[in-house]
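Novice: what follows is a predicted structure for the sequence shown.
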Amino acid sequence: MSTEDAVIDLDTPRDESVGPTGSRGRRTARPWLVAGLVAAFAAGTVLGGWGVDRSREARARQERDATVTLVAIPAGVDSGGVNSGGRARIEGSLAVVNAGPSPITLRSVRAESPTVLIQDLGRTRLIRPGGTGWIGVVALFQCGDAVGPEPLSMRFSVQTADGQVREARYPVALVGSVWLDRLSGMCEPR
């Protein structure tokens, strides 16, 4: 074997006429292909992270818009009277505070017990977060029957910021309210 055959110069292209060298020829990746793959991976990572972040924000916004938190108290008396059957009718207002994080539209109010019936006058009211809305209601009480000391569970039909109609409940204390003050004067025998 001559010394020329034993030395391989890597800077010169291989002469194909010499024949195979015993191992298969390797192809090296072109630099632009590697750069393209790295760029695609980086873009995918950035877009994936952005998409996950947006998904979390949307989920949090959806949960926030679906939240209903109310506080309600009897707020005023407009008029009242007693019918011949011994039922007292009070038209008044109910103060409803939106303690939730999003605006709500109060659609209806109703409460019922054996001695009391309360329902709204059919008007809707938009209440901003932290705001108070006064809702006109009619309260019917049976004269002679005592109103229990426990709060009356009121049902509120509410349209939330996400457009869904939900039901919320809140216990409203009637004892010590302006409604019972008026009722005591109305139901006294004359």
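Specialist: Cool, the structure landed.

Novice: drop to CA atoms for contacts and neighbour counts, all remaining ones
Specialist: Noted.

Novice: hmm, who's touching stretch 77-94?
Specialist: 72-76, 134-143, 178-179, 182-183, 186-187 (C-alpha atoms under 8 Å, 6 or more residues apart in numbering).

Novice: repeat for stretch 176-188
Specialist: Residues contacting stretch 176-188 (C-alpha under 8 Å, 6+ apart): 74-77, 80-82, 86, 88, 90, 92, 141, 143-144, 174.

Novice: let's see it at 6 Å
Specialist: Here stretch 176-188 makes contact (C-alpha atoms under 6 Å, 6 or more residues apart in numbering) with C143.

Novice: just stretch 149-164 next, same as before
Specialist: With contact meaning C-alpha under 6 Å, 6+ apart, stretch 149-164 is reached by 65-66, 103-111, 165-173.

Novice: included below, for side-by-side comparison, is a second structure:
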Amino acid sequence: MAVEQVVIDLDEHDHESAERSAITHRNVANRRKVLLQLVAAFVIGVVLGGIGVAELRDSRAQHDRSSVVALVALPESGYSGGSNSRGIVRLNGQLTLINTGPAPITIRAIQAERPGVQVRDMGQARLIRPGGTGQILVDLQLECSTAFQPEPLSVRFSVETEDKRLREARYPVALVGSAWQEDALRMCEPRLDS
């Protein structure tokens, strides 16, 4: 019996298994690439979202800051004439306003009323910077017998804030002991030369 010789050709390669290996290797590389792209997209999204939230927070803080109205009002002598008719004194006075808020405000109107007292602005608007002061002329009508009660007069202000919105603010103004009281009482005293 003749022995068959088995010859193994070492130059021949298994082309099919090499192709499968290359495809598998490419698929793994593609999966890694896609995974890295997804992770990068997620990280970019988180960063942009964080920046967006910070911007929104800053915008809200700016809006809150620009809508605050905080002021102090003090009656000042601005006596520039007046009249006394049957115990009711009409005179012009000044109201000094101090802006204690964080943003500029524009005073558009001033009004106060209670029995014996009426206060109205004279139609002038006044811009007051933060920490600044401004004077506004007002028309006063005071009844000599009832105007000067111990409780403060609640003065209403129509104020335009930095965000261009009109807001109402109130501030209690003490009339007793004020320059307005001094000016009015001089006019309320009965005249001896009549």
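Specialist: Arrived safely. What you see is a predicted model; the values in this text were computed from it and never measured.

Novice: are any of the contacts of stretch 77-94 of structure 1 buried, and which?
Specialist: The neighbour count (16 or more other C-alpha atoms under 10 Å) marks 72-76, 134-143, 179, 182-183, 186-187 as buried among the contacts of stretch 77-94 of structure 1.

Novice: among those residues, which are in strands?
Specialist: Those of these mapping onto strands are 72-76, 134-142, per DSSP state E.

Novice: now the helices for structure 2?
Specialist: Along structure 2, counting by DSSP state H, helices occupy 15-66, 179-188.

Novice: any idea which of those helices is most buried?
Specialist: Per residue and on average, the most neighbours among the helices of structure 2 fall to helix 179-188, with a mean of 19 (mean count of other C-alpha atoms under 10 Å).

Novice: whereabouts in structure 1 does it align?
Specialist: Counting by TM-score structural alignment, helix 179-188 of structure 2 lines up with residues 178-187 of structure 1.

Novice: now the residue mapped onto L71 of structure 2 from structure 1, nearest residue through space, not along the chain?
Specialist: Superposed on structure 1 with TM-score structural alignment, L71 of structure 2 falls opposite L70. Distances taken as C-alpha to C-alpha, 6 or more residues apart in numbering place N98 nearest to L70 of structure 1, at 5.0 Å, with adjacent residues excluded.

Novice: count of residues packed around the match of L71 of structure 2?
Specialist: Neighbour count of L70 of structure 1, defined by other C-alpha atoms under 10 Å: 17.

Novice: what residue is smack in the middle of structure 1?
Specialist: Centroid-nearest residue in structure 1, with C-alpha atoms, centre = their mean: A66, separated by 2.2 Å.
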